[in-house]
Each structure stands twice: as structure tokens, then as C-alpha cells.
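# The following comprises the amino acid sequence and a computationally predicted model.
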Amino acid sequence: MTNTTATTMGTPVITSNELLKHWQGHRDLSRRVLAAFPEKDLYEFSIGGMRTYNVLAGEMLGLASAGINGITTGKWETTPELDYFNESAKITTKTQFLEAWDEVTEQIAVLWPQIPADRFQQTEAAFGQYPNTIINTILYLIDNEIHHRGQGYVYLRALGIEPPAFWDRF
């Protein structure tokens, strides 16, 4: 048996472009989950004390927008209307959510190519409070979205709505 550890340990498993495609695939699926919600239930339906889906979607929007901005520029902020932590900046309709989702998806597509290759391994306190490498922050943003999308699946099924296939990300 040959020792391949030395050759595989330093070999990248995924490229920056492949990671972007992976993230955007999740964003596409999350958008379809958001679109499946009836307007009223988006703002009112909850199970077991979980937050309503509009709040979860607002968090996903704010984190993705401020996240890609911070990853690219070091400024972990977004526009006021997408700032999840700003109570006065809430999106009030499903149409506005979907438009904002598309804006953030485009923001990611535009800013991503501006990330220098060495930036992914740099350590920085995301949002001024969570020190980690940039690559791990990106993985967190994706994981957070998957987690909240899963809550959306539970809500949709409880409402009698068949959610999009979880595996159909493209």
C-alpha cells in the first residue's frame, strides 16, 4: 500500500468557484422554500416556540449580505433594510423578501470574484465578534442557512405544503 497522505493533505478539494456555486445552489433552494410560504403564514406561523419564517429569512438575508461584504472588504455590515439586527428595517411582504433575496444573491455573485485567494485562510472576527478563518465563516453562513431552511421545511409540511426537494439545489 502506498502512502498518499502527503499528496492529498495539501491538495485543495474544492475551488473558490465551486464553493460559490455550492453556496448559490443552497440560496436558490432557500429562495424556493421562502416562495412556497403563504403570505400570512410567513409572518404568523410558528411551531414549538420557534421564530416565524420571516424572522428566519431576515436573519439569512442579513448574515449573507453583511457576511459577503465583510469577507470581501472587512466591513461586516449591510444596507439598513437588510440589517437583521435593526428592528426598524424589517421587510414587510413576501414580494419584498424575494426581491431582497435576489439582490443579496447578486451581491454575492459580484463581490465573490473580488476575494483574494489568500483571504480564505485569514482569521478575522466576523461581525466584530466571532474570530475564525474566512473559509470557516463562509461554511458557517451556509450551515446557518441550511439549518433555518430545515425549519422552513417543517413549517411547510405542518401547513400541508410540499416543500421543494431538499436535494435539488441547482
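Everything's here; your move.
# Please make it C-alpha for all contacts and neighbour counts, starting now.
Will do.
# Determine the longest helix present in the protein.
When the chain is scanned for its longest helix (criterion: DSSP state H), the result is helix 134-158.
# buried ones in that helix?
Under the neighbour-count criterion of 16 or more other CA atoms under 10 Å, helix 134-158 has 134-135, 137-138, 141-142, 144-146, 148-149, 151-156 buried.
# do stretch 109-117 as well
For stretch 109-117, by 16+ other CA under 10 Å, it's residue 112.
# And stretch 116-135, by the same measure?
Quick answer for stretch 116-135 (16+ other CA under 10 Å): 120, 124, 126-127, 132-135.
# Also stretch 160-168?
residue 163.
# Tell me which residues are up against that stretch.
29, 32-33, 36, 153, 156-157 (CA atoms under 8 Å, 6 or more residues apart in numbering).
# out of these, who's nearest residue 169?
residue 29 (5.3 Å; CA to CA).
# A further structure is provided below for comparison with the first:
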Amino acid sequence: MAMTKEEFMERWEGNRRLTIRTVEAFAEEPLFNYTPTEGLRPFSAMMIEILIIEKAYMQGIALDHWEFTNPYENINTKEELLKACEEVREETRTLWPSISPEHFSTVKDDPFFGSGEQRHIDRFLYALENENHHRGQGFIYLRMLGIEPPAFYLR
């Protein structure tokens, strides 16, 4: 049984609600500065990556405007990060209706990561999987800081 476009968006929205609760669970200082070991990034940097990928894919797929930039590099407060999260989601919600279900199967060379041809649905799945991966890292960071992560099953 295939998932509809609307079901996919609801799944993505549920994941984002959980990711936002993960951001909210952090105190501001560790959100931007804590790493459990050298070579890892703070959770805020992972969140910014999530936003960049979502914005780039949505604009590319919906508008055929393929640009991978970081308009969030100056974010340095939790409030600013949460505001950026909402702005990116709002743009996604606005652009989503313009993407036809048929457009999901469109194949195009990957303009960002050099991974060859991909269907647009695979780009969306990558964005969702990337978010899940980094949220899992955020959960581990929270536990290492002695903070209980948000309930995973509440979306």
C-alpha cells in the first residue's frame, strides 16, 4: 500500500513536532556548545543542517530553484533557532500543494551532494531520515546532560 502525499506530509510534520520538542528540551548554552566528544557538532548545528536541507529541497522541487546555502549561520539563541524552524516549516507547508504526486517520481541529478540521479521522493525521504538521525543524536546528548528526551511516541 502506497503512502499518499498528504500522509507523507503528516508523517514529516509529526517528526518535526518531536524534533522541536527535542530542541526545547535543551538549555540554550548546551544547545549551542555541548558536544560529548571532539569532532561532533552541537545539536543546534545539526538543526541548522536539517533546515538547510529542507529549504533547499523544497525550493528545488517546488520552484526548480536549486541553491544550497546557509541563511542561518548567525543564529545563536534558542528563540532564533525555533523561529527559523517554524519559518522553514511554513515555507514547506506553502510550497507543498504545488507539488503534484506525479512530480515525486521526477528524476534529476543531485545538485548538492553529487550522488547521481534521484527521484524527488528520495530527496524528501533523505531529508526525513537525516532529521531522524540527528534527532537521535540530540536524544543521546540530552541523556548525557542528564535530561530526559521527549517521549518518542508523541508526535
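Sure thing, it's come through. Just so you know, these numbers come straight off a predicted model, no measurement behind them.
# TM between them?
Here the superposed chains carry a TM-score of 0.91, computed using TM-score structural alignment, normalised by the length of structure 2; 152 aligned residues with a CA RMSD of 1.6 Å.
# for structure 1, what spans make up the helices?
Ranges of helices in structure 1, per DSSP H, are 5-9, 16-36, 39-44, 53-73, 94-111, 134-158.
# deepest of those, which one?
Highest mean neighbour count among the helices of structure 1 (mean count of other CA atoms under 10 Å): helix 53-73, with a mean of 23.
# what angle sits between it and helix 16-36?
160 degrees (axes from the mean of the first three to the mean of the last three CA atoms, to 10 degrees).
# Give me the mean distance between helix 53-73 of structure 1 and structure 2.
Its matched residues in structure 2 lie on average 0.9 Å from helix 53-73 of structure 1 after superposition (mean CA distance after the TM-score superposition for structure 1).
# Show me the contact partners of that helix.
Contacts for helix 53-73 of structure 1 (CA under 8 Å, 6+ apart): 34, 42-43, 45-46, 75-78, 82-84, 90-91, 97, 100-101, 104, 107-108, 111-112, 114-115, 119, 126-127, 134, 138, 141, 144-145, 148, 151-152.
# Which residue in structure 1 occupies the aligned position of residue 55 of structure 2?
In structure 1, residue 55 of structure 2 lines up with residue 65, judged by TM-score structural alignment.
# Aligned to residue 154 of structure 2, what sits in structure 1?
Using TM-score structural alignment, residue 154 of structure 2 lines up with residue 168 in structure 1.
# hang on, the earlier thing: kindly reformat the helices of structure 1 as CSV containing distance to residue 164 of structure 1.
Supplementary listing: these in CSV, determined by distance: least, CA to CA, whole Å:
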stretch, distance to residue 164 of structure 1
helix 5-9, 36
helix 16-36, 6
helix 39-44, 16
helix 53-73, 16
helix 94-111, 16
helix 134-158, 8
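# Can you find the partner of residue 155 of structure 1 in structure 2?
In structure 2, the residue paired with residue 155 of structure 1 according to TM-score structural alignment is residue 141.
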